[in-house]
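1. next come a sequence and a model predicted from it.
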Amino acid sequence: MNFTYPIFLWGLSALAIPIIVHLFNFRKAKKVSFSNVRFLESIKKQSSSNLRLRHLLILFCRLLFVFFLVLTFTQPFIPGSENGLQNRSVQLYLDNSNSLSNLTENDISGFNKLIGVAQEVVNLYPQETQFNLFTNDFLPGSSISQSKTKTLERLTEVEYSNLTRSGKEIFTKLQSSDPNESKDVFILSDFQQSTTGTFDAIVDSINQYHIVAVGTPEQRNISVDTVFLTNPFLVPNQKNSVQVRLRNQGPLVNDLQVKFFINDQQSATTSIDIEANSSHTVIFELTGQLNKTNRCRISFEDFPISFDNDYYFSLNQAAQINIVEVSNQPNSPVSKVYKNNDLFSVESYQSESISYPALERADLIVINGLIKLENGLKAQIEKHLTKGSTVIFIPNESATSYQFGSTTIERDSSVSKSPLSIPDIKNPFFENIFESISNDTQMPNVSASFKWSANNVQLLKTKTGQPFLSHLFQKGNLYVFAGPLTAPYTNFHQHALFVPVMHRIAEQSSTNHQALAFNVDRINLTLPVDSIPNGQLYKLQKEGAELIPSQRVSANELVLDMPKYLLTPGFYDLTLGDQLFTTIAFNHSKKESNLATLPVEEIEARLSGIKHLNLYQPQDAASFSKILKEKYHQRELWKYTLILSLIFLFAESVLLRFL
């Protein structure tokens, strides 16, 4: 045991005072006259014995009171068992993601618990220590060292962040400083499985690491997993609906009220039950007249995790998909299948009267039954594919071969007519087209009279294994039929399968399709646009706030580099000058809604390359501070000595009163 102020040990000389008082009784005796004292002799002996014991006990209490009181002033302590917390450079990472709003064992949020731990860590160091405080925002200037006082001020200003950081990002940031300088590194987090992810082995033999993992007794949460339209394109006067898949990470939930808002007006509500650790899909019909751009929101009540109780998304009316068919066949089945849908704008040209400006504007070019491709048309097709657009090629029965870049499509006279096989509905191309197809379904007969050797995905093939419709991997999307769509060769164009297949190809060719929503931690956004006018910039506006992200146009697409640390969930208007271009919805990262955390054993295994590693799961900030003090600083005993001195003072009072 050591003493902080050993000079106070001279105070032990005060122990002589109660001894002197005990040895010399300065009270004067008073003479009392009695008529007969013969009967008081036995009482006198008994009283003297009791008084002697009483005086000794009082002396003992007084001595111990003075002794422990003096020790209190010396502030005794037991030195720490290890050396540590002595570096003058400290790095502190504080996880401030929304998942830390979950409650800990003490019914306080994990975020408030970590704030308290961080403050205790800073207070353990001397005033001259320099700190680097990092949060998920990775704000500019966070790498600059700050004093103890300034760091404590910053900790009071830290709020929840909409950003998530992986383990790789965190350690890369922490190790970006001087690698030759020894530091104390504190990492305070809940270590979510979904956000921490996997990272390369961390090897460090210089720095001292202290890992503080927040424990939460319950990891339950309800969140929106997916929102999508039954028909991916919102077309006026066509029925459509919004499908919302809710995920329950926890026990059974009964009577959850789910509300659907369109342009701040409640459109529908429903009550659902969600089984434990499962998902449930809710369908809201889109009724009434919708605007060109619509702000929509899914809302419900869930406690204690409430940051993801609202999910924002925008419904924009689909722009028409421009389709240009080049064919010498009047009223071809291709033009018929597209002309019956308001989503498509179809133009048809014969080979000798092609409009090349129309080809430039087209989202989808259909080459149907041409015997030969003229050089100008061939160049336009290759240019179209180069910029990532879509081409459907249907050969002519009289042609011998075609050339697309390095891909040769040539006639195969050895193939006979054969029915198509049942399509693989697990292929992403057929997603949401068929729920199921019976093996007894009668399929069309086709003649796969052309073949190719390029890399491709076979979407439709005959029962003999010959490809009939394939997706060839060019710079764009080239869909090739293995035979003409005419009666002598096939009845595919008259089969029920023809319409959904052709519609799916056209839908995937759309360059104007915008996602319903984005995450706030998205690095960049890509939107269809022709160009940025000179001297003008696209701006993001929300409730009076204005952001001007870095932007560029590439291949008819606007690429916005998003300022992640400035984005918040909700709606942003993308404007050019005074004109509204579109409305974009942002939400919290779906990873953040998954509250499952890494076990302590796995954290230790992933950080096994760190030589000096300490891992803690404290109950609260005070207990964590006590653990560090006892381990690295000292175990203070002055509180115990003060209590003991008061106990003996109380014992002396009791003896004086009752004995």
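-> Thanks, I have it. Residues are numbered from 1 along each chain as shown.
2. when you work out contacts or count neighbours from here on, use the C-alpha atoms and nothing else.
-> Noted.
3. have a look at this protein and report its longest helix.
-> helix 41-74 (DSSP state H).
4. buried set for that helix?
-> 57-59, 61-74 (16 or more other CA atoms under 10 Å).
5. and if you look at stretch 627-643?
-> So stretch 627-643, judged by 16+ other CA under 10 Å, has buried residues 627-638, 641-642.
6. run the chain-centre distance for the strand or helix carrying residue 615.
-> Using DSSP states H and E, residue 615 sits within strand 610-616. Relative to its parent chain, strand 610-616 has a centroid offset of 26 Å by CA atoms, centre = their mean, to the nearest Å.
7. likewise stretch 294-306?
-> Counting by CA atoms, centre = their mean, stretch 294-306 comes out at 17 Å from the chain centroid.
8. re the thing from before, now flag whichever of the buried residues of stretch 627-643 is closest to residue 577.
-> Lowest distance from residue 577 to the buried residues of stretch 627-643 (CA to CA) belongs to residue 628, with 57.8 Å.
9. and that closest one, helix, strand or coil?
-> helix (DSSP: H, G, I helix; E, B strand; the rest coil).
10. same check on residue 419?
-> Residue 419 ends up strand, using three-state DSSP.
11. pull the contacting residues for the nearest residue to it once chain neighbours are set aside.
-> Spatial nearest neighbour of residue 419, excluding adjacent residues (CA to CA, 6 or more residues apart in numbering): residue 445 at 4.0 Å. With contact set as CA atoms under 8 Å, 6 or more residues apart in numbering, residue 445 has these partners: 417, 418, 419, 420, 490, 491, 492.
12. any idea how far the residue lying closest to the first one once chain neighbours are set aside is from residue 319?
-> Closest residue to residue 417 in three dimensions, ignoring its sequence neighbours and counting by CA to CA, 6+ apart: residue 447, at 4.4 Å. Using CA to CA, to the nearest Å, residue 447 is found at 36 Å from residue 319.
13. compare these two (neighbour count), which wins?
-> Per other CA atoms under 10 Å, whichever of residue 447 and residue 319 has more neighbours is residue 447, with 23 against 18.
14. next one for the comparison:
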Amino acid sequence: MQFKNPEILYFLILLIIPILVHLFQLQKFVKVPFTNVAFLQTLQQQSRKSSRLKKWLILCTRMLFFTALIFAFSKPYFSPQNRAKEPQYFIYLDTSLSTDTRGEKGNLLKIAAQEIIENTAPNNNYSLLTNTDFYKDLNKKELKKILLSIENSTLKLDLKTVFLKIKQENKNKTKALHRNILISDFQTTYNNKFTNVTTAFTAVQLAASQKNNISIDSIFIRNKNSQNFTVHALIKNQGPKKENVPIALFNIKKLRSKQTFSIEKNTTKEIQFKVNNTGDFLGKLKLAFSDTFLFDNSYFFAVNTKKINVLAIGNTTTFLSKIYTEETFRFEQKTLPEVNYNTLDKQQLIILNELKIIPKILAKKLAVFSQNGGSIVMIPAQKLSVNSYNTFLRSLNVGEIGRHQKDTLKITAINYAHPLFKNVFSKRITNFQYPIVRSYAPISGDVSKIVSFENNTAFISQLGNKKMYYISAALNIKNSNFINAPLIVPIFYNLGAMSAQYPALAYRAGQENTIEITTETNKDEILTLANTENSFIPGQRASQNKVLITTKEQPKKAGFYSVFKKDIKIQDLAYNVPREESLLNFLDLNKLSKAENITILPSIKEVFKKIVKNNEVHWLWKWFLLLAIVSLFLEILILKFYTP
């Protein structure tokens, strides 16, 4: 038994007052002379016994009256829970995209929100956590307003974060009786997330009515030239074999191509579209198929046609112009006297091709160029000035060139893990014809080997963590046959491609993305991202001729967004929702049902029904009040009808 007003029970001490009155306020008998003394003595003894019994009965009824009255005012009750603490309800509602699908009653998220509204009690206090926001100390009216406007989000909230938030709230409200409710589809395998959880909670799993899905997983571009390029789309099927699935390719809203395909059970298939290269292409792939998730039936991508600026300073050569073709690059070759130093900062890649010395003015410009993120490739001359080169390298704190050596060496080792060779080799090559050099100038210090000689010294290396590369031998035909080796094309092509961080084909909404935008901005100018529905200012950091923008929580929806400087459009970007949301892997909650602190219930209605049952109170004050009335009635009966 528990009491709402336990302090009232202190008044039980006052019950000692009627006891003291009964003991010390005794009735005095008056003696009257009478002739028959023997008879009188017997009557007196009987009267005293009856009077004493009546007094004890009256005392008991009065004690019972006051005791029952005090208990009634203390409001006693029976309840499974401690009513001394106010209940505090913490609700986590999963708003990830995987809950944007149809269940037995309708859209999973909308139905869950509606059932919470219908089953919550009006007088309780609630906290609501979603994937994007946290609301605390809500009454039912405030909770209802939020739930009616709730939307799916591209953000995925880790369950570890949910439990940390619950723990923090429980710690802040130590005098509250906490009820923690997790409502989610529990996508992917979360078993390890529950192993060390000590917080008690109730879980409800939202389940989709369909268990098969087809999605566009990713796309990439191949065979791009001045006439056309090929779009490769990876289609992922989860579930049974599907036939005659329509897929269409749009340039913004204009249909460019369409086809149908079949895909086997639980497989991935590549679909190709050949597209005419007419400039910038804002592509949208769309599957016309009804399945578990609809958000993954579209994929947005942006093909930008900006060319990469490459400048070669030094000896004129033909192999560079064959690699840096006009379809992708804007390539120039200049001798040292022809260089316009004012245009160096507009380049993405500068190649020092067999310069004997690096003039001080050029070294100073190159140092600034490197510090601003530009790429530099150094190919030393056979008769180089080592001091001139090292003076330049020391200004950047990267490496030191040794004395020029005449020794015929084979180029034998490739660092396949280096980003320069990403997607270049399908397998490791061990039996290729080794190119040779007849002389070289080795480098030491903080360098990472990309390609090595047979004596394990570096032939091509990256200097420090900068975008600086050193080739230790002159590549003219008299000194080396490396320009005739197949390896030279992917190396120099990727050196050019990696020098410009142009926007990718697509980015993920709701995740952190750092994007380099080539543009010049004044001190007070900012870049904005916008489409027809939304606009926002991303985080940004300006440097010479470029701005690094960072997007994270925005944008929230997939689609095309344009980068604006004032009213001038600079670049188009494409965003897609995370493809992990398409997975049909869900946790089996039955595996958690044996845990003492975890309660698994089939529906939201059952959760609140059980909570109401656990919070049900059986009040006893009415019975004690009735007992007080009965005791008072008994006293009246004793006083009126009981005569000694």
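-> Right, received. Where do you want to start? In this text the structure is predicted, and so the values were computed from the model without any measurement.
15. so which bits of whichever strand or helix holds residue 168 of the first structure are buried?
-> Element membership for residue 168 of the first structure (DSSP H and E) is helix 167-174. Neighbour-count burial for helix 167-174 of the first structure flags 167, 170, 174 (criterion: 16+ other CA under 10 Å).
16. same thing with stretch 93-112 of the first structure?
-> Result for stretch 93-112 of the first structure [16+ other CA under 10 Å]: buried residues 93-104, 109-112.
17. quick one: end-to-end distance for it.
-> Note: stretch 93-112 of the first structure ends 15 Å apart using CA to CA.
18. list of residues touching that stretch?
-> Outside stretch 93-112 of the first structure, the residues touching it (CA under 8 Å, 6+ apart) are 114-115, 118, 133-136, 158-164, 170, 185-190, 214-219, 304-305, 307, 592-593, 595, 619-620.
19. at 7 Å instead, please
-> With CA atoms under 7 Å, 6 or more residues apart in numbering as the test, stretch 93-112 of the first structure has contacts from 133-136, 159-164, 186-190, 214-217, 304-305, 307, 592-593, 595.
20. those residues in strands, which ones?
-> 133, 134, 186, 187, 188, 189 (DSSP state E).
21. what range in the first structure matches the helix or strand encompassing residue 39 of the second structure?
-> Element membership of residue 39 of the second structure [criterion: DSSP H and E] is helix 37-73. With TM-score structural alignment applied, helix 37-73 of the second structure matches no range in the first structure.
22. point out the other helices and strands that that helix packs with.
-> helix 621-641 (3 or more CA pairs under 7 Å, 6 or more residues apart in numbering; DSSP states H and E).
23. what residues sit buried inside the helix it packs on?
-> 621, 624, 625, 627, 628, 629, 630, 631, 632, 634, 635, 638.
24. got a list of what the residue nearest to the fifth one when sequence neighbours are not counted touches?
-> What that stands for is residue 628 of the second structure. The shortest distance from residue 628 of the second structure to any non-neighbouring residue, by CA to CA, 6+ apart, is to residue 65 (4.3 Å). Applying CA under 7 Å, 6+ apart to residue 65 of the second structure gives the contacts 628, 631, 632.
25. got a markdown table for the buried residues of helix 621-641 of the second structure, with distance to residue 73 of the second structure too?
-> Converted to a markdown table, the buried residues of helix 621-641 of the second structure look like this (distance: CA to CA, whole Å):
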| residue | distance to residue 73 of the second structure |
| --- | --- |
| 621 | 7 |
| 624 | 9 |
| 625 | 9 |
| 627 | 13 |
| 628 | 11 |
| 629 | 14 |
| 630 | 17 |
| 631 | 16 |
| 632 | 17 |
| 634 | 21 |
| 635 | 21 |
| 638 | 26 |
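26. and the buried residues of stretch 93-112 of the first structure, which of them are in strands?
-> Checked against DSSP E, the buried residues of stretch 93-112 of the first structure include these in strands: 93, 94.
27. which of the buried residues of stretch 93-112 of the first structure lies closest to residue 281 of the first structure?
-> residue 99 (23.8 Å).
28. what's that closest one aligned with over in the second structure?
-> So, by TM-score structural alignment, residue 99 of the first structure is matched to residue 98.
29. so that match versus residue 61 of the second structure, what's the distance?
-> From residue 98 of the second structure to residue 61 of the second structure the distance is 69 Å (CA to CA).
30. next one: residue 392 of the second structure
-> Taken as CA to CA, the span from residue 392 of the second structure to residue 61 of the second structure is 108 Å.
31. and residue 52 of the second structure, by the same measure?
-> 15 Å.
32. neighbour count winner among the two?
-> residue 61 (20 against 13).
33. right, and the secondary structure at residue 570 of the second structure would be what?
-> Strictly by three-state DSSP, residue 570 of the second structure counts as strand.
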